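[1] sequence below, structure please.
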Amino acid sequence: MTRQLVLDTETTGLDPRDGHRVLEVAAIEIFNLMPTGRHFHRVIDPERDIPAEASRIHGFTSIHVEGKPKFAAILAELEAFLGDDPIIAHNAGFDFAMLDAELARCGRPALPRTRMVDTLEIAKKRFPGMPNSLDALCRRLGIDNSMRTSHNALLDVQLLAQVYLELMGGRQPGLTLAVERAVPVLAAGEVAVVRTPRPIIVPEEVLARHAEFVGKKLKDALWLKV
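    Sure thing, here's the model as predicted:
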């Protein structure tokens, strides 16, 4: 089976070389282009101020990160969730660079670029010369993004997963209507819901009456040829 992670970060700015930090990271798991229901989501204390221009994009202010764990405290959980599998992100080079800077502060190696799957680059090849932001792709591919009033990492990865599946050849029906598995998500105390299929059982006498009707009342019935 092919496991992939769809990932997004929110940050205090655009360049880690200027001291900007990750303040939110989210990822969801997909197997063979189908969501499993497992996700990782943490809001992080970036250990610095959040510039007003960044707050206008994602809505986070210092109040929202007060008392949240620092990146080092969530690193073990994040690494365990990501494993060694491919990581899908939109403009992935940015997210990888921001995470690499955080990993370096913790004495950890950078994420291998062989794991990177950039949906922005995929979209540019499929729609050359067209706007290929996440919002533009949602509109073009018929994906409802009406709830995206600001950049939120968890909502963004859910939308990006749908965009990615469309870019890869068509959305799987189970993406939005998937049977949720009994797999614990990584937020404390949360467990995915299990929905048990309930097949409709047709009584034998009803099947017999239907067979009699088809055989006697319908000429050249398609049912009898299948």
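
[2] okay, CA-based contacts and neighbour counts for the rest of this
    Fine.

[3] need the helices for this structure, in chain order.
    Under the criterion DSSP state H, the chain carries helices at the ranges 52-58, 62-65, 71-82, 92-105, 119-126, 134-141, 153-167, 174-177, 204-217.

[4] specify the stretch among those that is closest to Arg113.
    helix 92-105 (8.2 Å; C-alpha to C-alpha).

[5] which other helices and strands contact that closest one?
    Under the contact criterion of 3 or more C-alpha pairs under 8 Å, 6 or more residues apart in numbering; DSSP states H and E, helix 92-105 touches strand 3-11, strand 22-31, strand 116-118.

[6] out of the ones you listed, deepest packed?
    Each of the helices and strands packed on helix 92-105 was scored by mean neighbour count; the highest is strand 3-11, a mean of 25, by mean count of other C-alpha atoms under 10 Å.

[7] reformat the helices and strands packed on helix 92-105 as TSV; add distance to Arg42.
    Formatted as TSV, those follow (distance: least, C-alpha to C-alpha, whole Å):
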stretch	distance to Arg42
strand 3-11	10
strand 22-31	6
strand 116-118	21
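
[8] in TSV: the helices of the chain, plus mean neighbour count and distance to Arg17.
    Formatted as TSV, the helices of the chain follow (neighbours: other C-alpha atoms under 10 Å; distance: least, C-alpha to C-alpha, whole Å):
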stretch	mean neighbour count	distance to Arg17
helix 52-58	14	16
helix 62-65	14	21
helix 71-82	15	17
helix 92-105	18	8
helix 119-126	16	23
helix 134-141	17	25
helix 153-167	21	22
helix 174-177	13	37
helix 204-217	11	71
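
[9] closest one to Arg42 among those?
    helix 71-82 (7.8 Å).

[10] structure for this one too, so we can compare:
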Amino acid sequence: MAREQSMWSTERRAAFDLETTGRNSRAARIVTASIVVLGPHGSVEAEHEWIADPGVEIPAEAAEVHGISTEKARTEGRPAHEVVAEVAATLQALFDQGVPVVAYNASYDFTVMAAECARHGIPQLTRFPVLDPYVINKQVERYRKGKRTLGALCEQYGVILTDAHSSAADALAAAQLLEAMATRFPELHKPAAHLHRSQVDWSSAQAADFQAYLRKTKPTAVVEGDWPVLAPRDAGQSGF
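    Next comes the predicted model:
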């Protein structure tokens, strides 16, 4: 069976996560990165982890989340350009093989990667196929109440998330969450390429709906729906 027609849930897949210096995905720098490669049945085949010296101060609020201070990053981390190049090369090799990459709230992590690659003169990723449990959950459980954080959804679906906010733990949990969601929603058992294309449309529609809601009280509100990477800013604006 051609890979385009094979179900992602029966093939090798990978999971990807970053911990960074901040919430602005166009400005944030990578602090830690993890890529976990899983076999067809979900067993871990390979793990890749990096700690980077981002070259800037790590804000205290970010360090409190992931546990990496500026001093620790400078002592234990490698130069940012080396880490970005290796993460990009590892991801691109997976995409070249047709291996889907799972990333929770993928537009954040892949926008950080896009900005970092532009910053260090590294070719941009193809970013296909990507599977995002965040976007998928908003589609299959549109009227779910409560937070849609990785932790909240893992609790709902019975996925054990230990050492939350470490990139390795979050990456693996995202992959396991997607598997649990597919068990509950059989319509997710589709070829990764098909599901990727659906998520492009779902993310756009989700953003439009949220923007319309916000504009009831804030007429200038803008919610970006680009997926799996936010579009570059226009010339003169901050970002890549």
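
[11] before we move on, the earlier item: now tabulate the helices of structure 1 in CSV and tack on distance to Glu29 of structure 1.
    CSV is the format used below for those (distance: least, C-alpha to C-alpha, whole Å):
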stretch, distance to Glu29 of structure 1
helix 52-58, 23
helix 62-65, 25
helix 71-82, 9
helix 92-105, 16
helix 119-126, 16
helix 134-141, 19
helix 153-167, 9
helix 174-177, 12
helix 204-217, 42
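
[12] out of the helices and strands packed on helix 92-105 of structure 1, nearest to Gly170 of structure 1?
    Closest approach to Gly170 of structure 1 among these (C-alpha to C-alpha): strand 22-31, 14.9 Å.

[13] returning to that earlier point: looking at the helices of structure 1, which is closest to Ala27 of structure 1?
    Go through those one by one with C-alpha to C-alpha and the one that ends up closest to Ala27 of structure 1 is helix 153-167, at 6.4 Å.

[14] that closest one corresponds to what range in structure 2?
    The aligned range for helix 153-167 of structure 1 in structure 2 is 167-181, by TM-score structural alignment.

[15] tilt between the helix of greatest length in structure 2 and helix 106-120?
    Of all segments of type helix in structure 2, defined using DSSP H, the longest is helix 192-214. Here helix 192-214 of structure 2 runs at an angle of 100 degrees relative to helix 106-120 (axes from the mean of the first three to the mean of the last three C-alpha atoms, to 10 degrees).

[16] what span of structure 1 lines up against helix 192-214 of structure 2?
    Residues of structure 1 offer no counterpart to helix 192-214 of structure 2, counting by TM-score structural alignment.

[17] gap between that helix and the chain center?
    A distance of 15 Å separates the centroid of the chain from that of helix 192-214 of structure 2, by C-alpha atoms, centre = their mean, to the nearest Å.

[18] now do stretch 13-23 of structure 2
    In this view, stretch 13-23 of structure 2 has its centroid 6 Å away from the chain centroid, taken as C-alpha atoms, centre = their mean.

[19] how far apart are the match of helix 153-167 of structure 1 and its match in structure 1?
    In this overlay with structure 1, the average offset of stretch 167-181 of structure 2 from its partner residues is 1.2 Å by mean C-alpha distance after the TM-score superposition for structure 1.

[20] corresponding residue for Pro40 of structure 2 in structure 1?
    Under the alignment by TM-score structural alignment, Pro40 of structure 2 pairs with Asn32 in structure 1.

[21] that match and Phe60 of structure 1: what is the separation?
    Counting by C-alpha to C-alpha, to the nearest Å, the separation of Asn32 of structure 1 from Phe60 of structure 1 is 34 Å.

[22] check Ala26 of structure 1 too.
    Taken as C-alpha to C-alpha, the span from Ala26 of structure 1 to Phe60 of structure 1 is 15 Å.

[23] so Pro86 of structure 1 touches Arg115, yeah?
    Yes. Using C-alpha atoms under 8 Å, Pro86 of structure 1 and Arg115 qualify as a contacting pair, with a distance of 4.3 Å.

[24] neighbour count for the two, which is higher?
    In this comparison of Pro86 of structure 1 against Arg115, neighbours counted by other C-alpha atoms under 10 Å, the higher total goes to Pro86 at 18 against 15.

[25] to which residue of structure 2 is the more buried one aligned?
    Pro86 of structure 1 maps onto Pro100 in structure 2, by TM-score structural alignment.

[26] isn't that match up against Arg127?
    No. The pair formed by Pro100 of structure 2 and Arg127 falls short of the contact definition of C-alpha under 8 Å, at 9.2 Å.
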